[in-house]
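J.: Pasting a predicted model and its sequence here:
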Amino acid sequence: MRRSISGKLVIFISMIITWGLWLFVEPIREISTMSGYSQLIAAFALVVFAFINFISTRHKILDGLFDGLDKSYIYHKYLSICALALAVIHNITISMGKKIERANGIKIPKDPYAMYGTFSMYIFIILILIALVAKKLNYEKWKTIHKFMIIPYAFGIYHYYGSATYAVFSLEPFCIWLNLINIIGIISAIYSVFLYEKISFKYKYKVKKLDIVANGTFEITGDSNGKEIKFKPGQFAFLKILNNENGFVSHPFTISEAPKSGELQFTIKALGDHTKELLNTLKIGDEFVVSGPHGKFNYKTGVKNQIWIAGGIGITPFRSFAQSGVGEEFSVDLFYAYNNEAEGAYKEELQLLNSNNLRVHLFNSKEKGFLSVNEISKLVNIKDSVDVYFCGPAPMRENLKKQFKDSNFNIINFNYEHFQFK
């Protein structure tokens, strides 16, 4: 993947800085070696929490750091697991350290802040478990549960400033560093929980057209009412309906139309309760706002020969690509698979966009069965080195990835976005 500075590298360097500065910090009282290492582990946890909270802000810098906001949420997931592990290890090792201190006759002052660290750990464990269950429910419930993560984080910060055995507000480089890290984490948490929904949605549009483009799939076209969002084909944005009669919360959707002055379009598959209700309640003249754009799903960074594969509503980024005009330097085969004739959105339009360097292959699964690499190989030169761009259901993606791996295709990159709740 092409990226300027890797988010993984930034995280690694932050950990190295934390460890390096910790080597030179002096405690304000005598402590055991185990207690010292335990507080280093706690410092690592604070750094990890700061990254978790910053990713939750959906700041545009995340697209550059992680090659797309969607991929940053993979880091968010594993950093959360890492933070939980560090919190548990810290809780165990600090108890071990205190036992060693007592055995060595070291006086341990009463610590009224210790219990807040314990509260933080147990609340965090409970919320992580709930989040794992909620992930199988829907995006709206996941979002609500996620906001409660600020509670264990607040307890953890309070515990740190009360229980640390070094002068946390001194000019020691380690203390300055952790204070900066905590400031980023605290501001990020406050912004993502309390301010994001209020100030991030700065592009306002009015619905001018509503169309059913396939069975259960509708298209929202809006006219700009002020500042326009600037986006590239293939990117997505967070959509929020202002009248919100049906309780529709902000949700990410791919922008389904190529950039057009004064206009913005989303195509939505009515899969969940809220999107189904939105289909029934949204009216021409209603207003919506968007935040973004986000994403690095961009065929122009790929090799000359490409295969685009769309499954169902996953046609939206490829439609935007095609409408923008595929450069003559690229040779693309677009395979669009849909369940049946009624669910194939934009079939006629895509056929009109068919050209020498963009060959459109429609695949009605009811008539032809599931799209396979064997079917693709009949229409594509398997000797060429190709990049694959995929957008569609995860099971379809994983099935095709396995088939490509077992085939004679020379695949350079298999590109896809990681948001499953889109």
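T.: The structure has been received and is ready for your questions.

J.: make it CA atoms for all contacts and neighbour counts henceforth
T.: OK.

J.: Show me what the top strand by length along the chain is packed against.
T.: Scanning the chain for the strand with the most residues, using DSSP state E, yields strand 203-214. Applying 3 or more Cα pairs under 8 Å, 6 or more residues apart in numbering; DSSP states H and E, one finds that strand 203-214 makes contact with strand 217-224, strand 287-294.

J.: Counting by contacts, list what whichever strand or helix holds Ile128 packs against.
T.: Element membership for Ile128 (DSSP states H and E) is helix 114-134. With contacts taken as 3+ Cα pairs under 8 Å, 6+ apart, helix 114-134 sits against helix 69-103, helix 139-147, helix 150-163.

J.: then this one, side by side with the first:
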Amino acid sequence: MRRISVLLCSLFAATTLLWLMAENGEHLKWAYFPIRHYMVQYSGVMAIAAMSVGMILATRLPIFERLTGGLDRAYRLHKWLGISALALGVLHWFWAKGTKYMVQLEWLVRPGRGGQGRSHDTGDGSVISTFLHQNRDLAEIIGEWAFYLLVILIAVSLYKKIRYGSFVKTHKVMGVLYLLLVFHSVVLMRHSYWEAPLGWVLGGLMALGTLAAIYSLAGRIGQNKQLHGTVKQLDFFEHNQVLAIDIDTDQRWPGHQAGQFAFLHFEGEEPHPFSLTSAPTEQGIVSFEVKALGDFTQQLRQRINKGDVVSIEGPYGQFDFQDNQSHQLWIAGGIGIAAFKAQLQQIKQSGSRKPVTLFYSTQQPDERYIQQLQQLATDAGITLHIHDSVQQGLLTTEMICQYCRYWRDSSIWFCGPKRFADALKKGFAKQGISEQRFHSELFEFR
């Protein structure tokens, strides 16, 4: 999360600095309407910058995965950019439209036109400047209604009780709203900004964001990483409600690293991300495990059969088990164990150069599933601890340190629910383990 925070703060700090360089606040009078003039521009600039970067990140291009440390983190940054854009959009609406409503309600008195009234930047009289000036009213109307729709769509995105399929479909409309808000921004942004570094940077971001929006609306995201396979084997574990899926790609799978994931697209459904559990060397067959948690995953067992054609997009992720520590400590919560299975398979085949201890915490222990996991750990030479959180309570840092004698020299690799991760991270921090040694796969994209 630290890298996400740094990237987010860096974007806003750099944009603010560029805006200050482009503005001249020497003659600013500390009264509501003069301040409003600056804040309308500032909040608008910040909002469109956040939306542009968020739109660019949504393309799933490898360069952004490397920059953010994995697609899971790229999407987490995308999420916080959306929340930031919403907050900045509300601020922008308040200064631009809220003020007008307050004047109509006689809560504010607008100063006369003699100096502090509404003034428009008419530019240099060129064709472009004339076009922009003539379309100001249209841009205001488009921006206002696009903002209202944006508020609704971001609220839908953040409300996790809404079906994932509905979330994905409504999210696609964001591209259209973004293009409308780009038009709003280009027309209404101060003309002097385009002559400053702020205009060059913001123009570049909006241009890239526009290409990304068109790329998304054309359905091109992830297409270069897609292939089709056939469901070869299904195995359902009753007690923990996990469905294991083997897919035959006819030797066309490009390969993956242990700890990565891919999107599965079943007919009639939107793509869903799942961890790869097969060994990286098995290029013909790729395996996944799906926990019955949401509406889609709960119905999946009844909806798919052997022989069904499935689209696979991937691989993604950088949960790669690479570090400089002499030992490794793996902790899995629930279906988070799936992220470790491919690495277990790989160690089974090629061996491990460092000792590993794996803790698997589950609320629904399935005897057959655990037997398979124990056999896999034994074959890989990995120490495995099964923790029944219903019988034994929440797995804590103290418990882990008690069972793992070399925890002080270990890197920690975690995949599971966020609250579990936060509790462990805080507990290990108290034990003197730095955050840099705690590696986690972000369990939720929304």
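T.: Structure received. Here the structure is a predicted model, which is why all the values come from computation and not from measurement.

J.: Among the helices and strands packed on strand 203-214 of structure 1, which comes closest to Lys110 of structure 1?
T.: Nearest to Lys110 of structure 1, of all these, is strand 287-294, at 48.4 Å by Cα to Cα.

J.: what residues does the next helix-or-strand element following the closest one touch?
T.: Once the chain leaves strand 287-294 of structure 1, the next helix or strand it forms, by DSSP H and E, is strand 305-311. With contact meaning Cα atoms under 8 Å, 6 or more residues apart in numbering, strand 305-311 of structure 1 is reached by 318, 330-338, 384-393, 396.

J.: One more: stretch 60-67 of structure 2?
T.: Stretch 60-67 of structure 2 is contacted from outside by 57, 71, 73-74, 221-222, 317, using Cα under 8 Å, 6+ apart.

J.: Report the contact partners of Ser256 of structure 1.
T.: 234, 265-267, 316-317, 319-320.

J.: Most neighbours out of these, which is it?
T.: Using other Cα atoms under 10 Å as the neighbour criterion, Thr316 leads the contacts of Ser256 of structure 1 with 29 neighbours.

J.: check which helix or strand covers the equivalent of that one over in structure 2.
T.: By TM-score structural alignment, Thr316 of structure 1 lines up with Ala338 in structure 2. For Ala338 of structure 2, the host element (DSSP H and E) is helix 338-350.

J.: residues of the longest strand of structure 1 that come out buried?
T.: For strand 203-214 of structure 1, burial by neighbour count (16 or more other Cα atoms under 10 Å) applies to 203-208, 210, 213-214.

J.: Reformat those residues as TSV; add distance to Ala45 of structure 1.
T.: Listed next are these as TSV, based on distance: Cα to Cα, whole Å:
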residue	distance to Ala45 of structure 1
Tyr203	36
Lys204	39
Tyr205	41
Lys206	44
Val207	45
Lys208	49
Leu210	48
Val213	48
Ala214	48
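
J.: Tell me the one of these nearest Glu349 of structure 1?
T.: Ranked by distance to Glu349 of structure 1 (Cα to Cα), the buried residues of strand 203-214 of structure 1 are led by Val213 at 11.0 Å.

J.: thinking again about what came up before, thought the match of Thr316 of structure 1 was touching Leu276?
T.: Yes: using Cα atoms under 8 Å, Ala338 of structure 2 is in contact with Leu276, at 7.1 Å.

J.: Quick check: neighbours shared by those two?
T.: 288-289.

J.: Give me the buried subset of the contacts of strand 305-311 of structure 1.
T.: 318, 331-338, 386-392, 396.

J.: Among these, which ones are in strands?
T.: Of the positions in these, 331-338, 386-391 sit in strands, assigned by DSSP E.

J.: list the contacts for the equivalent of Ser361 of structure 2 over in structure 1?
T.: By TM-score structural alignment, Ser361 of structure 2 lines up with Ala337 in structure 1. Residues in contact with Ala337 of structure 1, defined by Cα under 8 Å, 6+ apart, are 309-312, 344, 362-365, 370-371.
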